[in-house]
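Novice: need a structure here:
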Amino acid sequence: MLRSSTSKYLIAACVCVMVALGVAKGKDKASEQCNAVLVISAVTQSSSEGNGNIHVRSLSPWTWKFSTVENRIPSTIWEAECSSSHCSSPNNPSQPGAFTINSVPIYQQVLVLSHKESCYTASYQTVAVGCTCVWAKTAIN
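Specialist: Down below sits the predicted model:
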């Protein structure tokens, strides 16, 4: 999972790369050349330490899956996958709750850099970062 401080460094790095590559408004795209080097610090801090195994303790538990793309920064992104389509009962976690409460993913936009030839392209990728309980859709809602 991307940590918030890593995301901040990634955003700052993307802005620096975009400025360095002349992606600012008004630049003639035909004359652009990409030959910048991107350096990202390996030192990160986490503001989410202490949450432990929240993905297992949740009433809407999830597992982590990862995808790795060689020419992407970050190259590996961890994504949540809901363990069930229904939430657990808070009174008896081993029993599924009434089928009126569903487990759904929570999405976050993550800034990524894609490297092609000698250029980096910044874009956002939608990533599931956890799961939560919501009332099931009915004919009324």
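Novice: from here on, just use CA atoms for contacts and neighbour counts.
Specialist: Fine.
Novice: got the buried residues for the helix or strand Tyr124 falls within?
Specialist: Applying DSSP states H and E as the criterion places Tyr124 in strand 119-135. Neighbour-count burial for strand 119-135, counted by 16 or more other C-alpha atoms under 10 Å, picks out Cys119, Tyr120, Ala122, Val127, Ala128, Val129, Gly130, Cys131, Thr132, Cys133.
Novice: to check against the first, give me the structure of this:
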Amino acid sequence: MKLPHSVCALMVICSSLRFSSGSDEGAPHPPDCNITLQFSSETSSFSRGNGNIQQRSMSPWRWKSTSVKHQIPSTLWEAECVSSFCSSPVSGPSQDYSLNSVPIYQNILVLNRVKGSHCYTASYRLVAVGCTCVWARTNPN
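Specialist: Below is the predicted model of the structure:
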């Protein structure tokens, strides 16, 4: 089968344009980053109303911060249970050994900057957001 002269000429032109356009054949092109996100760092009225809930809890915790430079949010606050046991509801510094203090976890959405670009990838990070009391595990005999 013989191709017409004009089709052959067109194929030669297209081939030469393709090879002259660069040698990045097979290299993946970076995704377009054309979405603008706006973030607010304001504290919600719900969290302000809780006051020092981490200290008033029967399963108190303290906050520990972790910062990552190219991540949004750049600082995550994680709860650390103060004790393995819960405080007794009776006034005084007693502990209830039948109740254990355990962390409560939540998946937090974070954006991580792609190295060398202004693009971000979304992922989840499991973070302790507080502590609660649970019945201690017993060893059945």
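Novice: picking that back up, how far off centre is the strand holding Tyr124 of structure 1?
Specialist: Remark: strand 119-135 of structure 1 is offset 4 Å from the chain centroid, using C-alpha atoms, centre = their mean, to the nearest Å.
Novice: what is that strand packed up against?
Specialist: On a contact count with 3 or more C-alpha pairs under 8 Å, 6 or more residues apart in numbering; DSSP states H and E, strand 119-135 of structure 1 meets strand 76-82, strand 101-116.
Novice: mind putting those into TSV with mean neighbour count?
Specialist: Output for these, formatted as TSV (neighbours: other C-alpha atoms under 10 Å):
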stretch	mean neighbour count
strand 76-82	19
strand 101-116	17
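Novice: want to throw those strands into CSV with distance to Ala12 of structure 1?
Specialist: Listed next are those as CSV, based on distance: least, C-alpha to C-alpha, whole Å:
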stretch, distance to Ala12 of structure 1
strand 76-82, 18
strand 101-116, 10
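Novice: now the residue positioned nearest the centre of structure 1: how far from Pro105 of structure 1?
Specialist: For structure 1, the residue nearest the mean C-alpha position is Val127 (4.0 Å; C-alpha atoms, centre = their mean). Per C-alpha to C-alpha, to the nearest Å, Val127 of structure 1 is found 9 Å from Pro105 of structure 1.
Novice: tell me, how many residues neighbour Ser67 of structure 1?
Specialist: Using other C-alpha atoms under 10 Å, Ser67 of structure 1 is surrounded by 10 other residues.
Novice: separation between it and Ser75 of structure 1?
Specialist: 8 Å.
Novice: got the contact list for the spatially closest residue to Tyr120 of structure 1 that is not a sequence neighbour?
Specialist: Spatially, and ignoring its direct neighbours in sequence, Tyr120 of structure 1 is nearest to Ser114 (5.4 Å; C-alpha to C-alpha, 6 or more residues apart in numbering). By C-alpha atoms under 8 Å, 6 or more residues apart in numbering, the contact set of Ser114 of structure 1 is Asn71, Arg72, Ile73, Tyr120, Thr121, Ala122, Ser123.
Novice: dump these into JSON lines; add distance to Thr44 of structure 1 as well.
Specialist: Formatted as JSON lines, the contacts of Ser114 of structure 1 follow (distance: C-alpha to C-alpha, whole Å):
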{"residue": "Asn71", "distance to Thr44 of structure 1": "21"}
{"residue": "Arg72", "distance to Thr44 of structure 1": "19"}
{"residue": "Ile73", "distance to Thr44 of structure 1": "15"}
{"residue": "Tyr120", "distance to Thr44 of structure 1": "22"}
{"residue": "Thr121", "distance to Thr44 of structure 1": "23"}
{"residue": "Ala122", "distance to Thr44 of structure 1": "21"}
{"residue": "Ser123", "distance to Thr44 of structure 1": "22"}
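Novice: closest to Ile54 of structure 1 out of these?
Specialist: Using C-alpha to C-alpha, Ile73 is the member of these that sits closest to Ile54 of structure 1, with 26.3 Å.
Novice: relative to Ile101 of structure 1, how far out is the closest residue to that closest one other than its chain neighbours?
Specialist: In space, Ile73 of structure 1 comes closest to Leu113 once its chain neighbours are excluded; the distance is 5.0 Å by C-alpha to C-alpha, 6+ apart. According to C-alpha to C-alpha, Leu113 of structure 1 and Ile101 of structure 1 sit 37 Å apart.
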